[in-house]
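Novice: Need the 3D shape of this:
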Amino acid sequence: MNFDYAKDSKEQRPFEYYFKKYQGMDPAEISERTGIPYDEENRYFILRLMGSTYEISYPEYEIRHREDAVGSYPLETAMNAKILALRYLVEGNRAPSAGEYLTYREVPWGEFYFRNFQGRCLARLAFGYGTKITRFQEIMEHLGANKLDLGDASYEFEFMNDLFVRFILWEGDEEFPPSSQILFSDNFPIAFSAEDMAVVGDISIGLLKTLEKQL
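Specialist: Next up, the predicted model:
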């Protein structure tokens, strides 16, 4: 694995820590625990993220997307996405969803980290797209997200294998600014911590911003 970021990066140490653990683990155990399929013959995991399918090699942790129409692949380019996926492979656990959705405040430690999440994700989503509803819809349709009947515009998408997120927008007017809500499928707290779930928001909104420039 080639580290393509500065040696003083705050992401270097956590990445190297989890990468070392990943190299020493049994891929069959990882697959059983996380539900991420593993191709034994070709030695890679098959992970879905934001509408695209990736092959993640073991033990090298080299990442390659399978060709599709999305056009942007954060798991190959964004270090926060690489670390998040690596953490899930090393520490995550799968659990079936009961079909319910949670606000960030409802997840363990969500209330404690909510102020950070509000500025980092909710405000960014609201002020990024609350006045550009049509553009938001175009991007979400491009990702293959499922349209919902919530707020002024809303979509559900699979963030990672069997872990779903809902983005809901309310358009602003002369009296009120735009607002947003982000909901997580109820199996998210088994897979990720509250801190990681804020990164999920970061990655998801970051992909929308990238696609907005490309479409």
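Novice: drop to CA atoms for contacts and neighbour counts, all remaining ones
Specialist: OK.
Novice: What are the buried residues along the lengthiest helix in the chain?
Specialist: Assignment by DSSP state H gives helix 194-214 as the longest helix of the chain. For helix 194-214, burial by neighbour count (16 or more other CA atoms under 10 Å) applies to 194, 196-209, 211.
Novice: Please give the structure of this sequence too, so both can be compared:
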Amino acid sequence: METNYRIAYDKYWQDIKKMVPEDIAAHLDVTYLKDTRQFIVTFFDKEYFVDYDTERIYGKVDGRVPDINAAIIILNYLAYAKPPREGDNKWVSLKELPNGGMLFYPAFHKDSILGLVKAFGHQSEKLLECSAPLGGVSVEFGDASAVFKAFPEIPLCVIVWEGDEEVPANATILFQTSIEYRLHIESSIGLGTYLASQLRRRAKLS
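Specialist: Next up is the predicted model:
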């Protein structure tokens, strides 16, 4: 595990262990198994054990360990657990998220959005095919779009517009405004980047 990732991984575990596990489970749509000291967390339609004692994360069904980016996002989700906040929940671009969304958007656009344009901008129907294994559900935006539950309380929406001779193809990833209270801004960005990379990988395989 690379040093920066290890620092983040260890930090979030330290944060989690300062909290009461039952409080985390009370604030999030997760299960805490008191006997085995494990959380069960659903991430993109797949359940993971998050083991409090061994500090390991692995698939409930297949035992597979998620990649380090996904693991850090899962830990941040648990470490950020707070009572739900009421308010309007609307779809917004990363640019509209506070605490650095606008600052980080150019890199996010380059690393994630342009990859979606390349993968689906001239074959938008493949987006829905590639979305299904991640729990994506078709919605009526653009030429093709899908909503994903990264976590039960954190949806993301991917939209693709096909291009032609006159108009270039385009794509976006939208977040709900409540993500500000659910994840650190860097983990929100990491979540969008993770989803884009998973969709691109499936597009190459299909």
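Novice: what's the TM between chain one and chain two?
Specialist: Remark: TM-score between the superposed chains equals 0.86 [TM-score structural alignment, normalised by the length of structure 2]; 203 aligned residues with a CA RMSD of 2.3 Å.
Novice: So which residues of structure 2 form helices?
Specialist: 3-17, 21-27, 68-79, 101-108, 114-120, 125-131, 185-205.
Novice: Identify whichever of these lies nearest to Leu33 of structure 2.
Specialist: helix 21-27 (9.3 Å; CA to CA).
Novice: how much does that closest one stray from structure 1?
Specialist: On superposition with structure 1, the mean distance recorded for helix 21-27 of structure 2 (mean CA distance after the TM-score superposition for structure 1) is 2.3 Å.
Novice: so what does that helix touch, helix or strand wise?
Specialist: Packing partners of helix 21-27 of structure 2 (3 or more CA pairs under 8 Å, 6 or more residues apart in numbering; DSSP states H and E): strand 31-33.
Novice: which residue numbers in structure 1 go with the strand it packs on?
Specialist: Aligned using TM-score structural alignment, strand 31-33 of structure 2 spans residues 37-39 in structure 1.
Novice: who's in contact with the matching stretch?
Specialist: 27-28, 31, 44-47 (CA atoms under 8 Å, 6 or more residues apart in numbering).
Novice: Just the buried ones from those residues?
Specialist: Here, 16+ other CA under 10 Å leaves 27, 31, 44-47 buried among the contacts of stretch 37-39 of structure 1.
Novice: helices or strands up against the longest helix of structure 1?
Specialist: helix 79-91, helix 110-117, helix 133-142.
Novice: Let me have those in TSV, extended by distance to Ala98 of structure 1.
Specialist: Listed next are those as TSV, based on distance: least, CA to CA, whole Å:
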stretch	distance to Ala98 of structure 1
helix 79-91	21
helix 110-117	20
helix 133-142	24
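Novice: List just the nearest of the buried residues of helix 194-214 of structure 1 to Lys20 of structure 1.
Specialist: Distances from Lys20 of structure 1 to the buried residues of helix 194-214 of structure 1, taken by CA to CA, are shortest for Asp196, at 19.7 Å.
Novice: Now check structure 2 for the residue matching the closest one.
Specialist: In structure 2, Asp196 of structure 1 lands on Ser187 (TM-score structural alignment).
Novice: and the nearest residue to its match once chain neighbours are set aside, how far is that from Ala8 of structure 2?
Specialist: Leaving out its chain neighbours, the residue that sits closest to Ser187 of structure 2 by CA to CA, 6 or more residues apart in numbering is Ile73, at 5.6 Å. Going from Ile73 of structure 2 to Ala8 of structure 2 by CA to CA, to the nearest Å gives 10 Å.
Novice: intersection of neighbour lists for these two?
Specialist: Joint contacts of Ile73 of structure 2 and Ala8 (CA under 8 Å, 6+ apart) do not exist.
Novice: For the two, indicate the residue with more neighbours.
Specialist: Ile73 (25 against 17; other CA atoms under 10 Å).
Novice: Aligned to that one, what sits in structure 1?
Specialist: Going residue by residue (TM-score structural alignment), Ile73 of structure 2 aligns to Leu84.
Novice: Cross-check the contact I'm expecting between that match and Asp196.
Specialist: Yes - assessed by CA atoms under 8 Å, Leu84 of structure 1 is found in contact with Asp196 at 7.1 Å.
Novice: hey, what's in contact with both of these two?
Specialist: Contacts common to Leu84 of structure 1 and Asp196, judged by CA under 8 Å, 6+ apart, are absent.
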